[in-house]
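J.: Need a 3D model of the sequence below.
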Amino acid sequence: MNPREAVVSILRRWPYVVAGVLVGALAGYLASLLTPPTYRASISMYISAQYPGDNASAAYQGSLLTAQRIASYTQLVESTRVGGQVARNLGLPDSPSQVAEYISASAVPDSVLLNIDVRTNDPQKSVSIANAAADEFSRLVAELERPLDSNRPPIVVARTVEAAVPPAPQVSPNTFLNLVVGAFVGILIGMAVAWWRASLDTTLRSSATLAEVSGAPVLGTIPQDTQVREDSSMVLREGSSITGESLRELRTNLQFVNIESDSKVIAITSCAPGDGKTFTSINLAHALAIAGFRTLLIEADLRRPRISSRLGLESNVGLTTVLTRRAQLSDCLQLVAGALNVLTSGELPPNPSELLGSNSMFSLVEEAKGRFDYVMIDTPPVLAVTDAAQLSPSVDAALLVCRWGETTRNMLGDSVAALRKVDLQLAGCVFNGAPLQRRSYQYGSYYSDAMTPSPDGASAARTTANESQAATTELRGSPPASAAYPSRPTPGPRRS
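T.: Next comes the predicted model:
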């Protein structure tokens, strides 16, 4: 998975990221509620050295002494000696070590200032301890720095710059910061979960992956169009749509498939049931028919036939009738929309695989090749049964329909391997049910605008509609394929 695919996979699973943000922010908020508030009181102490003499040398010596002492004074402020004396002065129930933990000291760089911070869960207690600690620290410094001669003043003096005043401000918890940190951590966790789910998801979600795994070109991508039902009989007969344009694109690409035959016999199959092979078979055959190609659609799914019911055709007479030599091919053809010839399944046999692999099926396809430009055969899924493989001697190539987000890499690989075992050429793949892209929405808007009624009530696409209707009417008036098109000389046996 390259970086771009990883980003797309994470964005596609955005609910995990959103859930991570919400959970992280909620955790930060709960942490703020459950954390006891902390109040801080601060005092600045001024440290000065008193050297005898008023010259510059004495002042310099005093500054050096102060710099040397101030690092030791930070530890002195945090000592249990100061903490114990503060606890006794204030009458606190806390032990000297506990009070010492409340107090922290830090020296201000390049100065003679010492900051004392006190943090407790009570704002008044913080102020009281801070002031008491400053007083005790000043007394302790004076005691430690007093010369042996008691009549002389202390060498170093600590003075309070400004006493702490109540109430002490609350410094934690910082609810806003906890929310931001929780949301950020939630984003990272959500993205990690989304990426983990994406790495476990082996379903096909891009045409590039489909082409890479199958080793065949993607001839068409049929979008998931909410305006077109999956059980629609003929999309091109329902007006302009994004799905209709994708079917026209599939028809155009199919014309350039390298098949060494005057007429092309295509088996349309899928990896598993529900991938949309019947929908593709009906609409692709119809697209070829209205483009002027002599097209025959054979319903060879003898286990779960769907073409006859979707098109409202007679299903008792059809493919099995011809294969069992009870009728001729021309007698069983049914014309749909005045352009498409359909051979329905007929009565369902107990041995569909044997019938599809028989010499009768081969002879039927050879006869159809003499009359039609395209013979489209709707077959059962490859992985479900072996019917599609049984047709390999009769067809030129196969068209594999895969469903976006449902067909897995393993399913596609197994399907391609099954076709290769019987030396059946894979002409290409069709990606069905792909989500609409932004470009498709723009095209869809273009189609909708083309059908918008004009001020006089006429359709803005009247000319295009009339041309399409004229072409359909011309084909509708044509006789059945068996009568309209003379039979070609029957070709010799096909090479295996």
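J.: For the rest of this, base every contact and every neighbour count on C-alpha atoms.
T.: Noted.
J.: Can you classify residue 384 by secondary structure?
T.: Per DSSP: H, G, I helix; E, B strand; the rest coil, the secondary structure class of residue 384 is coil.
J.: count of residues packed around it?
T.: Residues near residue 384, counting by other Cα atoms under 10 Å, number 13.
J.: who's in contact with the nearest residue to it once chain neighbours are set aside?
T.: In this structure, residue 384 finds its nearest non-sequential neighbour in residue 272, 6.4 Å apart by Cα to Cα, 6 or more residues apart in numbering. Applying Cα atoms under 8 Å, 6 or more residues apart in numbering to residue 272 gives the contacts 381-384, 407.
J.: Now for those: which two are most distant?
T.: Distance extremes for the contacts of residue 272: the farthest pair is 384 and 407 at 13.5 Å, using Cα to Cα.
J.: Stretch 46-64: how far from the chain's middle?
T.: Relative to the chain's own centre, stretch 46-64 is displaced by 71 Å; criterion: Cα atoms, centre = their mean, to the nearest Å.
J.: Next, the buried residues of it.
T.: 46-51, 59, 62-63 (16 or more other Cα atoms under 10 Å).
J.: Helix, strand, or coil at the residue lying farthest from the centre of the chain?
T.: Of all residues in the chain, residue 151 has its C-alpha farthest from the mean position, at 83.3 Å, by Cα atoms, centre = their mean. When classified by three-state DSSP, residue 151 comes out as coil.
J.: cool, residue 117 as well?
T.: Under three-state DSSP, residue 117 falls in the strand class.
J.: Wait, a strand at residue 314?
T.: No: the assignment for residue 314, made by three-state DSSP, is coil rather than a strand.
J.: residues in contact with the closest residue to it other than its chain neighbours?
T.: Computed as Cα to Cα, 6+ apart, the closest residue to residue 314 that is not its neighbour in sequence is residue 308, at 6.5 Å. Contact analysis of residue 308 by Cα under 8 Å, 6+ apart lists 299, 314-315, 344-345.
J.: Where does residue 308 sit, in terms of helix or strand?
T.: helix 307-311 (DSSP states H and E).
J.: Here is the second sequence; please produce its structure so I can put it next to the first one:
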Amino acid sequence: MSTTQSAAARLPSVFLQLWWVIVVAGLVGGLAAFGYSSTLTPVFHSTASIYFSMRTASSGSDINQGSAYTQNQMLSFAQLATSAAVLDEVRDDLAATRPGLTLTDLRRMTKVEIPQNTVVLEITTASANPEFAAEVGNSIADNLTQAVYTIAPKDDKGESTVVARVIDPAVPATVQSSPNKSQNAVIGVLIGALLAALALSAWALLDTRVRSRNALAEVTDLPVLGAVPRQKGKPSGPVVLTKPNGHGAEAYRQVRSALKFSAVEHRIGAIAVTSSVAGEGKTTTAVNLALAYVESGQRVLLIDADLRRPTVATTLGLENAVGLTSVLVEAVEAEDAIIESAGGLAVLTAGEQAPNPAELLASNRMRLLVDALRPSYDLVVIDTAPVLSVSDATVISQYVDATIAIINTRKTAKTQVERCIAALTGVRANLAGFVLNNVAEARRDRYYYLSDN
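T.: From the prediction side, this is the model:
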């Protein structure tokens, strides 16, 4: 499956998880549209209707001909309604109350329509003042009927052959025509929701992070040893100790079980824990995994071999004055540098920062140290630097039986995982699998928190 296809396949789950984003965006869009509409000047429309007919008709044929003639002249009457001949009279009618009214103003606020196949003319006027709109509409209607009488063809008696009558005078509107706040709010909701849906779709299609088991399966066939749920708030210590019955502690126990099953053909006496880049939770995983093994009754030693940015001591609240660096430079014996932390875990901290960590870790003394410590413990867990940052992890992987890599589902990109795998397999490291960290729990059933979505 291609990256684009897999991203498209994730869209339904993205919408299910983030449906609230679409709802919130829709509400914001609706409120924004309603608020903006409220700032606009309201416009009121009033409509006057005029009926046109022939004055005389002595037979059915004359009536038909008169009706046809009137219909043919409707466009002319419509043009006449907004002509200077009519609007100048309207200006005179309104001169007392609207002395500055111009022809342009009147034409802008007037719309003339002819319903299809009728001899009715509808004059609609718009204004922020409903009374003024109705006043203008009625003035145009009255002056148009007078203009038609004046310019229409005359009969033998000198009477106009066309009669225009106002059949529906304009009245002040009680409800504004625009802006339509309710309609605009609905449109705002739809636009907001649509934009949110498009944004989520683009985000899902362009997101290259390894956010689930399925996403990792697109990169490698190596197994997922476990998935650690996202922790709320700042942790007060290793969850295996602080929340032994929580989902996080159970996730590390599942990693322990998965490693046990992966070691059917050969015993795992030493494990290296690494990641692609910094900040993925490798130290937290190493500490909690070691404690999970201790919990099962095994003797475990945790070594902080991340000599550049050591954090094991800080995580466990231990002193870091003497540690791995001290042992490798033969300042102290390993037995004297190893201390016991809470939970019965033996820990060899990193010690003072060395100027040449790569040389120390690649030295024969490091290999001999790991080999010498193996018989005293059921398992040795080594926390090492990220693979893509320095070469330390590829070196340490040669001293252990298995290496596991941590993937932060909110941070790690697929290309980074691919490079991590290439670096470890390039030195023939036994990459046992991956641990997904910071996984969103499925709310539908918190028992089954390992979500593939």
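J.: how near is the residue nearest to residue 211 of structure 2 when sequence neighbours are not counted to residue 209 of structure 2?
T.: Using Cα to Cα, 6+ apart and skipping residues adjacent in sequence, the residue nearest residue 211 of structure 2 is residue 409, 4.3 Å away. From residue 409 of structure 2 across to residue 209 of structure 2, the span is 7 Å (Cα to Cα, to the nearest Å).
J.: And for residue 53 of structure 2?
T.: Residue 53 of structure 2 sits 76 Å away from residue 209 of structure 2, going by Cα to Cα.
J.: which one's the longest strand in structure 2?
T.: Assignment by DSSP state E gives strand 44-54 as the longest strand of structure 2.
J.: tally of neighbours for the aligned residue in structure 2 for residue 29 of structure 1?
T.: By TM-score structural alignment, residue 29 of structure 1 lines up with residue 35 in structure 2. For residue 35 of structure 2, the neighbour count with other Cα under 10 Å is 14.
J.: From what I see, residue 414 of structure 2 and residue 212 are in contact.
T.: No: if you go by Cα atoms under 8 Å, residue 414 of structure 2 and residue 212 don't touch, sitting 11.1 Å apart.
J.: which residues of the stretch 201-350 of structure 1 fall in strands?
T.: Ranges of strands in the stretch 201-350 of structure 1, per DSSP state E, counting those that start in this stretch, are 218-223, 264-270, 295-299, 334-336, 340-343.
J.: For residue 438 of structure 1, find the nearest of the ones you listed.
T.: strand 218-223 (11.8 Å).
J.: Over which residues of structure 2 does that closest one lie when aligned?
T.: With TM-score structural alignment as the criterion, strand 218-223 of structure 1 aligns to 224-229.
J.: so what's the counterpart of residue 270 of structure 2 in structure 1 closest to, chain neighbours aside?
T.: By TM-score structural alignment, residue 270 of structure 2 lines up with residue 265 in structure 1. What sits nearest to residue 265 of structure 1 in space, not counting adjacent residues and going by Cα to Cα, 6+ apart, is residue 375, at 4.6 Å.
J.: Then residue 309 of structure 2?
T.: Nearest non-adjacent residue to residue 309 of structure 2 (Cα to Cα, 6+ apart): residue 385, at 7.8 Å.
J.: To which residue of structure 1 is residue 411 of structure 2 aligned?
T.: Using TM-score structural alignment, residue 411 of structure 2 sits opposite residue 406 in structure 1.
J.: Surely its match and residue 206 touch.
T.: No: proximity of residue 406 of structure 1 to residue 206 does not meet the contact threshold set by Cα under 8 Å, at 11.9 Å.
J.: And the contacts of residue 272 of structure 1, which of them are buried?
T.: So, by 16+ other Cα under 10 Å, the buried ones in the contacts of residue 272 of structure 1 are 381-383, 407.
J.: so what corresponds to residue 280 of structure 1 in structure 2?
T.: In structure 2, residue 280 of structure 1 lands on residue 285 (TM-score structural alignment).
J.: hang on, the earlier thing: which of residue 409 and residue 209 of structure 2 has more residues huddled nearby?
T.: Higher neighbour count among residue 409 of structure 2 and residue 209: residue 409, with 24 against 20, using other Cα under 10 Å.
J.: Tell me how far residue 316 of structure 1 lies from residue 309 of structure 1.
T.: Distance of residue 316 of structure 1 to residue 309 of structure 1, computed by Cα to Cα: 11 Å.
J.: just to revisit the earlier point, now flag whichever of the buried residues of stretch 46-64 of structure 1 is closest to residue 248 of structure 1.
T.: Using Cα to Cα, residue 46 is the member of those that sits closest to residue 248 of structure 1, with 87.1 Å.
J.: I figured the closest one hits residue 114, correct?
T.: Yes: at 6.5 Å, residue 46 of structure 1 counts as touching residue 114 under the criterion of Cα under 8 Å.
J.: so what's residue 138 of structure 1 closest to, chain neighbours aside?
T.: Spatial nearest neighbour of residue 138 of structure 1, excluding adjacent residues (Cα to Cα, 6+ apart): residue 158 at 5.1 Å.
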